[in-house]
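Q: build the 3D model from these lines:
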Amino acid sequence: RQRPDLWLAQWDHKYGLRVNCERVGLPTERWATGEDYIWYSQGPYRWGSSLSQGYLADMGLQSRHMHAAGGGRPFVVNKYDYRRWRVWAAEATAHGGAAIAYHAGPPQPEETEAGLAPEDFYGPVIRAQRFLAAQESFLHPASTWSQVGLVFPRAQERDSEMECVDAFKRIGEWLEDARLLFDALLDEQLAERADRYRALILPDIVRLSREQIDLLQRYVEGGGVLLLTSASGRCDERGHEYEADPLADWRLSTEGVATEAFGQGYVVHLPTMSWDPVPTPIHTLDDAEMPVYPRLPDDPVGQTVIECLEECLGSYWLHSDAPWYVRVRGWLPEEESAFVVHWINYLQDEQAVAETPIPIGPIHARIRCPDGFEVES
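A: Reported below is the predicted structural model:
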């Protein structure tokens, strides 16, 4: 490199976590090689919510994926949200991102005519940057504090299996709505990272090598909780179907969510179901049709999964009465004797020209202290 002090990244696109990324087919050793941070555009129609329709326009799953795929490198989510500056900054901060997209700036002439003013941009952005600078030691460097690992099907994605992320997205929305402390991790990171989590979730991770299956069996027998969908583990790492199903003992039922103890751990089996969202015209976005998943309060299967998972774990690390549109992420900073819990409130006046957050609360939360910490009253 001619300028080692110059940070580099490639501007890529991964709208809605679909299998359409410019480098989707690259092997691990060449993915984002030489890049100092990760940059992904997540597509249009992410600039406004419609909470009454269950549409949040958030970047929680995308951010978790980028953090995992980039090996913890900083990242930038570009979602063209030129109104919700506070939400954009809060998401980036909560998920380990670097900043809002650089080209998102003060209002253009046509936006000024609609009622936006430069201070609608400069005010929240400058305050956010000052806050980040003042609190940097609590934000970076830091490692995630997560109870659950949600596995991303990188092997299937690499071969452009177009529907391979559907279960990941649907189950991920359940976890978000329930405010679980969770990470994404790639299937190829299982050997390295499985032991970081009290529970692992395999959302249609069809391809698993013999080594990965052995690892998962040791994980469960040693006390871990594994939630797998019916399609998981049917094929080897190259996509060839196993002659004898190596996970047959864990496929507990075809009728509904089932749980069984194995060794010191548990398996939760989720049979085949539709992962598809509902195409919905979003009223706040001029009726642009967007995929909307049923929210957890309206999704009986999701509720059952969340309940079974907690029963196997004993308890979740975090409980809160916050509504579904408040999201959460936990971190352990390396340079501070503290643990950090970020809360993101997406409730806003959706009809206002400029961003107008609506405070909520008080909310109540019960949080398990990480190992080695005590609460000072």
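
Q: use CA for all of it now, contacts and neighbours both
A: OK.

Q: for His319, which three-state class applies?
A: Here His319 takes the strand state, with states given by DSSP: H, G, I helix; E, B strand; the rest coil.

Q: how close does it sit to Glu310?
A: Separation of His319 from Glu310 (CA to CA, to the nearest Å): 11 Å.

Q: again with Leu175
A: Per CA to CA, Leu175 is found 12 Å from Glu310.

Q: is it correct that Leu332 falls within a helix?
A: No. Under three-state DSSP, Leu332 falls outside any helix and is assigned strand.

Q: ok, it touching Ser137?
A: No. Leu332 lies out of contact with Ser137 (CA atoms under 8 Å); the separation is 10.6 Å.

Q: who's more crowded, these two?
A: Neighbour count, other CA atoms under 10 Å: between Leu332 and Ser137, Leu332 has more, with 21 against 14.

Q: so which residues of the stretch 51-200 of the chain form helices?
A: 60-69, 85-94, 109-113, 118-134, 136-139, 154-158, 166-177, 190-193 (DSSP state H, counting those that start in this stretch).

Q: ok, back up a step: Leu175 and Glu310: which is more packed in?
A: Taking other CA under 10 Å, Leu175 and Glu310 do not tie; Leu175 has more neighbours (22 against 15).

Q: got a list of what that one touches?
A: Leu175 sits next to Phe182, Ile306 when contact means CA atoms under 8 Å, 6 or more residues apart in numbering.

Q: please provide the structure for the following sequence as well, for comparison with the first:
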Amino acid sequence: MSEERRLAVLRAIVQDYVQTSEPVGSKALLERHQLGVSAATVRNDMAALEEEGLIAAPHTSAGRVPTDLGYRVFVDKLSTVKPMSPAERAAIAQFLEGAVDLDDVVDRTVRLLATLTRQVAVMQYPSLTRSSVRHVELVPVGAHRLMVVLIVNTGRVEQRVIESARDLLSPDGERLVAEIRTRLNADAAGRPLTEASAQLQSLPSRFDPADRDVVRAVVRALDDALVEEREERVVLAGTANLARFGTDFPLTIGPVLEALEEHVVLLKLLGTMGSDSDAVAVRIGHENPHQGLQATSVVSTGYGTGRDLVAGLGVLGPTRMDYPTTMASVRAVARYVSEILAS
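A: You can find the predicted model right below:
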């Protein structure tokens, strides 16, 4: 029973400190929370929590604040992630459903997450290793020009235009375009991007010699698009929100801002997704390997198409974070993004 009570005291300290940013004393705990015990018992529990390294006294203050370990225990003891209200879910769905393409989805997602959590939102573009070809379309845009359109399962669309000596609007040219389109999709559709690129290298040899120049040009155009898809990209929003938490960083927010400029660092933060789309990962303070981010917490999860996770998204802010609400927002937004990409 004493352990459960100490956890209740820890939970109350975390909640009060997140809300007020002021060290929390035993008197304030008794006034704000129905703990059902005496002041002496609360002081004893706080002493025990401090001995375990879960709370600490900043400077000479009579109050206590949670440590990184204290936040970790608090997060690990959350029995469930707080559900969002129907109105909140409807607002998320309406905002994201208006997106016109993948770039718009990503832009809307980070802006929405930054607004919901008042933190820095981060989203990774779908990863090469987790993306696949949905369809390849060929569209003649003149007698001697052909648009090659690559559509990826995550909704990204890449276009290239090639030149051809053949008359692509003639009956023979239309036949050739239709045959290339059919064979392209037979070889590439449903395959991961790297596998599709390798599979298409032998495609020209399966055509008549007179047709191979056009096929080679199409394959080169697709290969260029596939290579471009391999670039790992992240998008940020809400960096200005950090200014609201200036006192939460030991010296300055400078190291945090510098780390946010390094996309490799951000990719690593989002690159620890498991296979469970409902799982929300929380890295607190010194659990972040990058030194510049050791005064921050990162809440992240994966998003994808159906059961396949293709990338990560999340938020970054000070360790004094409303973890239940932030975790709920990140998970809810990821679910809606996954639904949009799968549709």
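
Q: superposing both, give me the TM-score.
A: TM-score of the superposed chains, computed with TM-score structural alignment, normalised by the length of the second structure, equals 0.22; 132 aligned residues with a CA RMSD of 6.9 Å.

Q: pull out the buried residues from whichever strand or helix holds Thr41 of the second structure.
A: Thr41 of the second structure belongs to helix 39-51 when assigned by DSSP states H and E. Neighbour counts over helix 39-51 of the second structure (16 or more other CA atoms under 10 Å) mark Thr41, Val42, Asp45, Met46, Ala47, Leu49, Glu50 as buried.

Q: dump those residues to a markdown table, plus distance to Glu163 of the second structure.
A: Below are the buried residues of helix 39-51 of the second structure laid out as a markdown table (distance: CA to CA, whole Å):
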| residue | distance to Glu163 of the second structure |
| --- | --- |
| Thr41 | 82 |
| Val42 | 78 |
| Asp45 | 77 |
| Met46 | 75 |
| Ala47 | 77 |
| Leu49 | 72 |
| Glu50 | 72 |
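
Q: now, among those residues, which is nearest to Leu29 of the second structure?
A: Minimum distance to Leu29 of the second structure across those is 8.2 Å, recorded for Val42 (CA to CA).

Q: quick one: residues contacting the nearest residue to that closest one once chain neighbours are set aside.
A: Excluding the flanking residues, the one nearest Val42 of the second structure by CA to CA, 6 or more residues apart in numbering is Ser26, at 6.2 Å. When the contact criterion is CA under 8 Å, 6+ apart, the partners of Ser26 of the second structure are Ala39, Val42, Arg43, Met46, Gly63.

Q: would Leu309 of the second structure count as being in a helix?
A: No. Under three-state DSSP, Leu309 of the second structure sits outside any helix and is assigned strand.

Q: Thr105 of the second structure and Asn44 of the second structure, how far apart?
A: Quick fix: residue 105 of the second structure reads Val, not Thr. From Val105 of the second structure across to Asn44 of the second structure, the span is 51 Å (CA to CA).

Q: actually Tyr71 of the second structure, not the one I typed
A: Using CA to CA, one gets 20 Å for the distance from Tyr71 of the second structure to Asn44 of the second structure.

Q: now Ala221 of the second structure
A: Look at Ala221 of the second structure and Asn44 of the second structure: by CA to CA, they are 70 Å apart.

Q: what does Lys27 of the second structure give?
A: Using CA to CA, Lys27 of the second structure is found at 13 Å from Asn44 of the second structure.

Q: now do the strands in the stretch 201-343 of the second structure.
A: Taking DSSP state E, counting those that start in this stretch, the strands of the stretch 201-343 of the second structure run over residues 234-237, 281-284, 296-305, 308-318.

Q: need the ones you listed in CSV (columns: distance to Leu341 of the second structure and mean neighbour count).
A: Formatted as CSV, those follow (distance: least, CA to CA, whole Å; neighbours: other CA atoms under 10 Å):
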stretch, distance to Leu341 of the second structure, mean neighbour count
strand 234-237, 17, 20
strand 281-284, 22, 21
strand 296-305, 6, 26
strand 308-318, 10, 25
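
Q: make JSON lines from those strands and add distance to Glu97 of the second structure to it.
A: Conversion of the strands of the stretch 201-343 of the second structure to JSON lines gives the following (distance: least, CA to CA, whole Å):
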{"stretch": "strand 234-237", "distance to Glu97 of the second structure": "19"}
{"stretch": "strand 281-284", "distance to Glu97 of the second structure": "26"}
{"stretch": "strand 296-305", "distance to Glu97 of the second structure": "15"}
{"stretch": "strand 308-318", "distance to Glu97 of the second structure": "18"}
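
Q: so what's the closest residue to Ala184 of the first structure other than its chain neighbours up against?
A: Excluding its sequence neighbours, the residue lying closest to Ala184 of the first structure (CA to CA, 6+ apart) is Leu150, at 4.8 Å. With contact taken as CA under 8 Å, 6+ apart, Leu150 of the first structure is in contact with Phe168, Gly172, Phe182, Asp183, Ala184, Leu185, Leu200, Ile201, Leu202, Pro203.

Q: ok, Thr117 of the second structure next?
A: Thr117 of the second structure makes contact with Val315, Thr325, Thr326, Ser329 under the criterion CA under 8 Å, 6+ apart.

Q: out of these, which sit inside helices?
A: Among these, DSSP state H puts Thr325, Thr326, Ser329 in helices.

Q: for Glu339 of the second structure, state which of these is nearest.
A: Out of these, the member with the shortest distance to Glu339 of the second structure (by CA to CA) is Ser329, at 15.6 Å.

Q: number of nearby residues for that closest one?
A: For Ser329 of the second structure, the count of nearby residues is 27 (other CA under 10 Å).

Q: any idea how far it is from Leu96 of the second structure?
A: Ser329 of the second structure sits 14 Å away from Leu96 of the second structure, going by CA to CA.

Q: same question, Thr20 of the second structure
A: Look at Thr20 of the second structure and Leu96 of the second structure: by CA to CA, they are 32 Å apart.

Q: same deal with Val234 of the second structure?
A: Val234 of the second structure sits 18 Å away from Leu96 of the second structure, going by CA to CA.

Q: what's around the closest residue to Ala68 of the first structure other than its chain neighbours, how many residues?
A: Of all residues not flanking Ala68 of the first structure in the chain, Leu185 sits nearest, at 5.4 Å (CA to CA, 6+ apart). By the criterion of other CA under 10 Å, Leu185 of the first structure has 26 neighbours.

Q: again with Glu311 of the first structure
A: For Glu311 of the first structure, the count of nearby residues is 13 (other CA under 10 Å).
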